[in-house]
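# I'd like to go over a predicted model; first the sequence, then the structure.
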Amino acid sequence: MSPSRKVTGFTLIEVLMAMAVLALAGISMLGLSSENTRNSVIIEEKMLASWVADNKLVAIRLLKKWPPTHWQKEEQELAGRTWYIRSRSVKTTQDDFRGIDVEVRKSPNTESPPLVIMQTYMVQG
């Protein structure tokens, strides 16, 4: 090679550094993608559970009758899943006015925290 000819291109160290930077970026993107997928499942469950709770509150309003003051349990199918619902009425200072509580869980175990808790108020009659 003559001294006047200029060599162009990347050195081995430059190529290795570029590959290391790309590998780190790829690993972090993979982690973000995994977390995003996990969060999507949780959001879907909470959305479906809120629909179940909302449906229960609508059913109570259509009956125009308060649920009992003790927890009443039932199961409901929605989106190919079984949801476990608890509902009750809570006395207030007004005799014709009560609070209504509805909880929805993925399992019948009432020790686990509910996915959704909805509360509303209802006048008798």
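Happy to help now that I have it. Being a predicted model, the structure only gives us computed values, none of them experimental.

# Could you use CA atoms for every contact and neighbour count after this?
Noted.

# roughly how far apart are I27 and S34?
Here I27 is placed at a distance of 11 Å from S34 (C-alpha to C-alpha, to the nearest Å).

# hang on, I meant D54
Separation of D54 from S34 (C-alpha to C-alpha): 31 Å.

# just the strands in this protein please.
Counting by DSSP state E, the segments of the chain that form strands are 72-78, 81-91, 97-105, 116-123.

# hold the first one in mind and look at this next one:
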Amino acid sequence: MAVPARSPARPPSASILWVAGRGNGPVPRPGNAGTQIEEAGFSLIEALVALAVLAIATVGLIRAVESHIDSTRAMERRAAAMWVAENRLAEIQLADPAANASETDLLGQQWKVEIARTRTEDAGIDKVRIQVFAAGERSPLASLDGFVEGSRI
């Protein structure tokens, strides 16, 4: 009595799992005694470790970008405060009545301006120190010293 031939698509026994492999035919899965296979790709653990490394690197990158943005904003505020101080010194030199105002608006932000005048050894020249504060802050963002005619303040 002849045994019918099995189709190559079916595994020879139920105890061995078969997967499509490289080469001429199916390759047995690991766990079967005496069989060796080549596996391509990543295991789940390897993929999770790679994702964890990427997540940690991304957090570090985001923190670096946030720090850069904060320092850029601070530099922008200091530059705007210096513009306010320079404008106020120009107003004083032009004997503009607006130079005596203690608050001003520039770039959509309110600024508090403090002006201190001191006499110099030259009777016709006064030293002016202008300090600019952001609204509600106690430390100046900009301080500018300049000289004006003694009668200009």
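Perfect, thanks for sending it. Since we're looking at a predicted model, the values are computed, not measured.

# Looking at D54 and S34 of structure 1 now, which is surrounded by more residues?
Neighbours per residue (other C-alpha atoms under 10 Å) separate D54 of structure 1 from S34, with D54 holding more: 17 against 12.

# and that one, what pairs with it in structure 2?
In structure 2, the residue equivalent to D54 of structure 1 is E86, according to TM-score structural alignment.

# One more: M19 of structure 1?
Using TM-score structural alignment, the equivalent of M19 of structure 1 in structure 2 is L51.

# Over to M122 of structure 1?
Aligned counterpart of M122 of structure 1 in structure 2: V148 (TM-score structural alignment).

# Its match reaches L94, doesn't it?
No - in this structure, V148 of structure 2 is not within contact of L94 by C-alpha atoms under 8 Å, at 9.4 Å.

# So which of the two has more stuff around it?
Neighbours per residue, other C-alpha under 10 Å: of V148 of structure 2 and L94, the larger number sits with V148, 19 against 12.

# Skipping adjacent residues, who's closest to the counterpart of E74 of structure 1 in structure 2 in space?
Matched across to structure 2, E74 of structure 1 falls on S102, judged by TM-score structural alignment. Of all residues beyond its chain neighbours, the one nearest S102 of structure 2 is V113 (5.0 Å), with distances taken as C-alpha to C-alpha, 6 or more residues apart in numbering.

# Nearest to M47 of structure 1, out of the strands of structure 1?
Nearest of these to M47 of structure 1, taken as C-alpha to C-alpha: strand 116-123 at 8.8 Å.

# where do the helices sit along structure 2?
Assigned by DSSP state H, structure 2 shows helices spanning 44-93.

# okay, which residue is most central for it?
With distances taken as C-alpha atoms, centre = their mean, V65 lies nearest the centre of structure 2, 1.8 Å away.

# Structure 1: which residue goes with that residue?
Match for V65 of structure 2 (TM-score structural alignment): S33.

# Thanks a lot, see you next time.
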